[in-house]
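Chemist: got a predicted model here, sequence first, then my questions.
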Amino acid sequence: MSQRQTTTAGAPVPTNETSKTAGPRGPVLLEDYQLIEKLAHQNRERIPERTVHAKGWGLQGTFTVTNDITKYTRAKIFSEVGKKTEVLSRWSTVAGEAGAADAERDVRGFSLKFYTEEGNWDMVGNNTPVFFVRDAYKFPDFIRTQKRHPKTNLRSPEAMFDFWAGQPESVHQVTILMSDRGIPQNPTHMNGYGSHTFSMWNHEGTRYWVKFHFKTHQGHDYYTNEKAKELIGQTRESYQEDLWNMIEAGKHPKWTLKIQVMEEEQAASLDFNPFDVTKVWPHKDFPLIEVGELEMHTVPENYFQLVENAAYSPSNVVPGIGFSPDKMLQARVWSYADAHRYRLGTHYEALPANAPKAASVAHYHKDGAMRFFQNDTGNSNAYYEPNQYEDAPRPDPSVMEPPLKIDPEAYRYPQETEEVDFVQPRALYKDVLTDDERVRLHQNMAGAMAPCSDSVKERWYAVLERVHPDYAKGVREAVESAPALPVTDDTPVKAAE
């Protein structure tokens, strides 16, 4: 038997087909409140899309600890081998709007919300271990170059490469973006990285610097530009389709969480800044340590409720996990939560996607729009703090983070580009990429910068020259010989780990 349709106030609805009118031919009566309600609600069905990472896909899953790391952290999520924690994922492109095609060349967001017993821990990262800029002062400018030109309302390669040429530390990330890694086959075929340097501390109060790596079990498969164009001509929703079909077939994607660990005192003795998000930590010096396995196994019942409303922020940490002097991270800790307050409302953390599952929530926030939950902690007199009531929420000094030891000179950021900014991109170009991958890198970059002015091209060639002369030469020749030779192989490209 079907359910009886009601108004939002719970009254039964007599019809959902015709408007109430003054006669057979109208006009419509103002008293048809249900018609007005339906139309008014439709006008308000959309919320602001994310300024960046607007197009996204998500699954629910489970994280299981497989290795003991309690020597590094007191976080209860890692307290014992075999422990399981519920997780909500969201993967996304960066530049495209909500209706953009899934298989565009772009960095991908890789965000995970762990519903731990101590509150939510959000790992808000990308599928790349580095980023374009190291100072948040330049982040709004960078994002504007990825969006639409104010006059043409078109994407502007001129703006992108002009900005990158003026921020040469971006060449590391741009090289990854323009390589085979720039178009993953779908979210399950890419790694996830915290990118920033974070910190952990143990029960003794000893702090360690850490980086988070989620290594895919599905292999690193990517599309060429040509295959991506063909795919987008067939469907703009290829990622969502792949994830749906994978889960429907019982194929649950998995990743292994690994961490790199640096002792607190080591940071001052390195020949690069370990808190610079445009740099990676060499694995030979800081080897990967296994932590656990992530398995995503469920398509959310309602996309809007659990994926669109999901609010990820680096500010969501738990005792035993903290921040670092990374300038970009420090800014994100504030700006992400503020973006959610704007997009979802004052009480966004109380929405089902964001509400903690295992921890009791007791705070002194009050009132505001959409206060749809009780928050008097069982004592209506305790609406401020400090107060005299024994049952009122109190801070817990036992979870206090150990003091952060910062030497401003040791942890300084270069105000101008230095030679160290080109060391790691050079190693990536010469030692990691194969000859064939370098050829495709040259062609991909040439295609992306083809519409740029000669002055911007020359500025970018100068950046590539500082990485390696062959890099600049290869891209220049690819630009001058455009159109580039087509890649005829329709199979996804296998990239190195």
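Modeler: Yep, that arrived.
Chemist: hey, let's count contacts and neighbours off CA atoms from now on
Modeler: OK.
Chemist: so which bits of whichever strand or helix holds residue 339 are buried?
Modeler: If you go by DSSP states H and E, residue 339 is part of helix 327-344. The neighbour-count check on helix 327-344 (16 or more other CA atoms under 10 Å) flags 327, 328, 329, 330, 332, 335, 336, 337, 339, 340, 343, 344 as buried.
Chemist: after it, which helix or strand is next?
Modeler: Assigned by DSSP H and E, the successor of helix 327-344 is helix 420-427.
Chemist: show me what that next one packs onto, helices and strands only.
Modeler: helix 171-178, helix 454-467 (3 or more CA pairs under 8 Å, 6 or more residues apart in numbering; DSSP states H and E).
Chemist: next helix or strand past the last one?
Modeler: Using DSSP H and E, the helix or strand that follows helix 454-467 in sequence is helix 469-480.
Chemist: which element follows that following helix toward the C-terminus?
Modeler: Helix 469-480 is succeeded, C-terminally, by strand 493-494 (DSSP H and E).
Chemist: distance from that next one to the middle of the chain?
Modeler: 24 Å (CA atoms, centre = their mean, to the nearest Å).
Chemist: which strands and helices lie in contact with it?
Modeler: Counting by 3+ CA pairs under 8 Å, 6+ apart, strand 493-494 packs on strand 221-222.
Chemist: what packs against the strand it packs on?
Modeler: strand 493-494.
Chemist: what does the strand it packs on contact?
Modeler: Strand 493-494 has contacts (CA atoms under 8 Å, 6 or more residues apart in numbering) with 180, 220, 221, 222, 223, 224.
Chemist: give me the element the most centrally placed residue in the chain is part of.
Modeler: In the chain, the C-alpha nearest the mean C-alpha coordinate belongs to residue 109, at 3.3 Å (CA atoms, centre = their mean). Per DSSP H and E, residue 109 falls inside strand 108-116.
Chemist: from the chain's centre, how far out does that strand sit?
Modeler: Taking mean C-alpha positions (CA atoms, centre = their mean), strand 108-116 and its chain are 8 Å apart.
Chemist: structure B:
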Amino acid sequence: MSKDRSRDPQRPGGKDEQLEAYRVDDGGQRLTTNQGLRVTEDEHSLKAGERGPTLLEDFHLREKITHFDHERIPERVVHARGFGAHGYFQVYESMAPYTTAKFLQDPAAKTPVFVRFSTVAGSRGSADTVRDVRGFATKFYTEEGNYDLVGNNMPVFFIQDAIKFPDLIHAVKPEPNNEIPQAATAHDTFWDFVGQNTESAHMVMWAMSDRSLPRSFRMMEGFGVHTFRFVNAQGEGHFVKFHWKPTLGVHSLVWDETQKIAGKDPDFNQRDLWDAIESGTYPEYEFGVQMIPEDEEFSLGFDILDPTKLWPEEQVPVKIIGKLTLDRNTDNFFAETEQVAFHPGHVVPGIDFTNDPLLQGRLFSYTDTQLTRIGGPNFHEIPINKSVAPVHNNQRDGMHRMTINRGPVSYHKNALAGGDPSPAPAEEGGYAHYAEKVEGRKVRQRSDSFKDHFSQATLFWNSMSPPEKRHIVSAFRFELGKVKNKDVRQRVVDMLGQIDGALASQVAEGIGALPPAHSGGSEVTRPAPALSMANTMKSAKTRKVAVLAADGADDASLSAHLEAWKAAGMVPEIVSVKLGYLASDAEREIEVSHTFLTADAVLFDAVYVVGGRQSVDALLAEPKAADFVKEAFVHYKPIGATGEGTELLAACGTKMPVEGAPGVVVEQGDAAGDGFSGAFIEAVAAHRHWDRQV
């Protein structure tokens, strides 16, 4: 479905038409060199005799090997492991009262986008499901030029000033003496950094929460992190924070599950996004903004330019203004996902910066990074990065230049070319910086308004549901349990005491540290419900259900339930003892998608055991079938069974699926009845059943 749409000439904005000129179909074509010379042989190098030495004059061999030697560009220092997709953005209403940005004006217009999701700490070869922040970067191909919204799935960051960014990354990366551990924060240097830099306290709470274990890129929020500025046609400014809110809600994996998925399918999140788009169930995210008028800059009781602070939605509501839809996968991962270059400094008229000290440093760093990673100043001419708006300037030459500029003039001002290209006034769409008054002495200091490191960390803790709090405590115990230095462990516990005494004491008990001598956090008691994933949107749409069945499966039950679940947007897949086809008790052939060897419960959202005497006997004879159900149960997933299928649940042993347990739906009687299907859909929509005793 998505492949057909990718060639749709009516696709908005012209980006696909632009990329079409660079696409090549090799089907039915003859092999050539990079210069177009047809090649007669590609199996053997040119030699002096059949057993003689290879000759240096073999230009085809040299070109092929040289290109291979240089096929890999340097890995991103952070966000190395990423996955991208194309789509479009549509605004719901004109934002003219707040910004002149054209792509935020016309509800009928569709702006093409490219989005890259990523993990932060690991290398390209690491797994998708590690505990980590996730990147959420969006490139809007607007008629005014490219706009890059470079964000994360968490609204705050570890540090307040960009000068500390190299220190943070050096601490979080594998330790330099042994390059261990990969894609993990559970080691001494990271937690030493946290204990010595308490401004990280708020972000660490997010990182230790379930937000760092997203079920899917389709089920995680995105945030611009920094405070930006909207500017309208009258030159009036509003401080603004950007939000992406997934229409499927915000959902997570559980820690034990993530570790197993890393071995079973390290590409779990990437495969999930690809499959969703290929099947036509396009991921959607609503775009929201929080806005504060310029004259209310100091109204919230904290510094709104501090990137370790969020604006509580209960104080500053999120105004939903549009929707992002991802509807086409890439044609080539390297050419698009790997070569795409984002930069928070790529803005359009109507969007400007603030004095956020972390943002200010990023405006320098990203250009420098792309120069190094992609090998020169012309990264903007690579097809995936190329603006759909015309580009005219006096920048010339450099590695990988793709534009052929005519004429002798490459400077401004000039008379020989009639002064062209000439600057555009603001009324013609030229970018005008917000006229902010700036004054002060040159100092290496930070405002006193940035000194509160703990109040929002406490707010986050107080806003969590009981299961979320349990998971946070376990995460700290795991992470700090991997730290060898006892002083580092104790220092972090003492820091946690400034957030909440009970939290710190529970962590201390699990890692052999002393409870904190001093505790804080009691003065912050009112929770912010929007911070808890317990309050998110819940839906059964796109949830994967493992249907355990074998020959002799109850055909009436299977047919009725699968039809109902597909109608609800769920994705049932047959898991059996062997691949091929199984024969139901009505002798209907049903294709098997997975076996117990190729699949695992951690790769599904729910499990259903169909009835049928012969089928259930075969499942009972396969030990991995009961293990499949057990694992789903201990991961709090919905489990259903009808007819004889309930016997497999009983075979799981003590504290295992029984009728009446939360999220366990059983039907002994009319297995094909609508009541079971509806109850199971409801259980699947709940995502997890945290009140289950496991």
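Modeler: Perfect, I can see it now. Since we're looking at a predicted model, the values are computed, not measured.
Chemist: work out the TM-score between the chains.
Modeler: These two chains, once laid on top of each other, score a TM-score of 0.93 by TM-score structural alignment, normalised by the length of structure 1; 483 aligned residues with a CA RMSD of 2.0 Å.
Chemist: about what we covered before: elements contacting the helix holding residue 339 of structure 1?
Modeler: Using 3+ CA pairs under 8 Å, 6+ apart: helix 327-344 of structure 1 touches no other helix or strand.
Chemist: how far away from the center of its chain is that helix?
Modeler: The answer for helix 327-344 of structure 1 is 12 Å, by CA atoms, centre = their mean.
Chemist: ok, and what's touching it?
Modeler: With CA under 8 Å, 6+ apart, helix 327-344 of structure 1 has contacts from 47-50, 134-136, 196, 275-277, 309, 311-315, 323-324, 347-348.
Chemist: for stretch 155-168 of structure 1, same thing?
Modeler: Under CA under 8 Å, 6+ apart, the answer for stretch 155-168 of structure 1 is 133, 142, 145-149, 170-171, 417, 421, 448-449, 451-453, 456-457, 459-460, 463.
Chemist: which residue in structure 1 aligns with residue 189 of structure 2?
Modeler: Matched by TM-score structural alignment, residue 189 of structure 2 corresponds to residue 159 in structure 1.
Chemist: helix or strand: which one has its match?
Modeler: helix 157-166.
Chemist: what residues sit buried inside that helix?
Modeler: For helix 157-166 of structure 1, by 16+ other CA under 10 Å, it's 157, 158, 159, 160, 161, 162, 163, 164, 165.
Chemist: go on, stretch 30-48 of structure 2?
Modeler: Buried-residue list, stretch 30-48 of structure 2, by 16+ other CA under 10 Å: 45, 46.
Chemist: in structure 1, what stretch matches it?
Modeler: Counting by TM-score structural alignment, stretch 30-48 of structure 2 corresponds to 4-22 in structure 1.
Chemist: try stretch 282-294 of structure 2
Modeler: Going by TM-score structural alignment, stretch 282-294 of structure 2 sits over residues 252-264 in structure 1.
Chemist: now the helix holding residue 159 of structure 1 against helix 171-178, angle please.
Modeler: Here the directions of helix 157-166 of structure 1 and helix 171-178 differ by 140 degrees (axes from the mean of the first three to the mean of the last three CA atoms, to 10 degrees).
Chemist: now the angle from helix 157-166 of structure 1 to helix 454-467?
Modeler: 40 degrees.
Chemist: helix 157-166 of structure 1 vs structure 2 - mean distance after superposition?
Modeler: For helix 157-166 of structure 1, the mean distance to aligned residues of structure 2 following superposition is 0.8 Å (mean CA distance after the TM-score superposition for structure 1).
Chemist: structure 2: which residue goes with residue 476 of structure 1?
Modeler: Per TM-score structural alignment, residue 476 of structure 1 is aligned with residue 508.
Chemist: nope, residue 83 of structure 1 is what I was after
Modeler: Per TM-score structural alignment, residue 83 of structure 1 is aligned with residue 109.
Chemist: try residue 177 of structure 1
Modeler: Checking TM-score structural alignment: residue 177 of structure 1 goes with residue 207.
Chemist: count of residues packed around its match?
Modeler: 22 (other CA atoms under 10 Å).
Chemist: contacts only, for it.
Modeler: Residue 207 of structure 2 sits in contact with 131, 132, 133, where contact means CA under 8 Å, 6+ apart.
Chemist: related to what we said a few turns ago, any chance of the buried residues of helix 327-344 of structure 1 in CSV, plus distance to residue 14 of structure 1?
Modeler: Output for these, formatted as CSV (distance: CA to CA, whole Å):
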residue, distance to residue 14 of structure 1
327, 59
328, 56
329, 55
330, 55
332, 50
335, 47
336, 45
337, 43
339, 41
340, 39
343, 35
344, 33
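Chemist: quick one, helices of the stretch 51-200 of structure 2?
Modeler: 59-69, 165-172, 188-196 (DSSP state H, counting those that start in this stretch).
Chemist: quick check: which of those is nearest to residue 426 of structure 2?
Modeler: helix 165-172 (34.9 Å; CA to CA).
Chemist: show me what that closest one packs onto, helices and strands only.
Modeler: Counting by 3+ CA pairs under 8 Å, 6+ apart, helix 165-172 of structure 2 packs on helix 188-196.
Chemist: can we see that at 10 Å?
Modeler: Using 3 or more CA pairs under 10 Å, 6 or more residues apart in numbering; DSSP states H and E as the contact test, the elements touching helix 165-172 of structure 2 are helix 188-196, helix 357-374.
Chemist: that older thread, show me which of the contacts of stretch 155-168 of structure 1 are buried.
Modeler: By 16+ other CA under 10 Å, those give 133, 142, 145-148, 170-171, 421, 448-449, 452, 456-457, 459-460, 463 as buried.
Chemist: whereabouts in structure 2 does stretch 283-299 of structure 1 align?
Modeler: Against structure 2, stretch 283-299 of structure 1 falls on residues 313-329 (TM-score structural alignment).
Chemist: apologies, that question was intended for stretch 236-243 of structure 1.
Modeler: Counting by TM-score structural alignment, stretch 236-243 of structure 1 corresponds to 266-273 in structure 2.
Chemist: quick one: buried residues of that stretch?
Modeler: Quick answer for stretch 266-273 of structure 2 (16+ other CA under 10 Å): 266, 267, 268, 269, 270, 272, 273.
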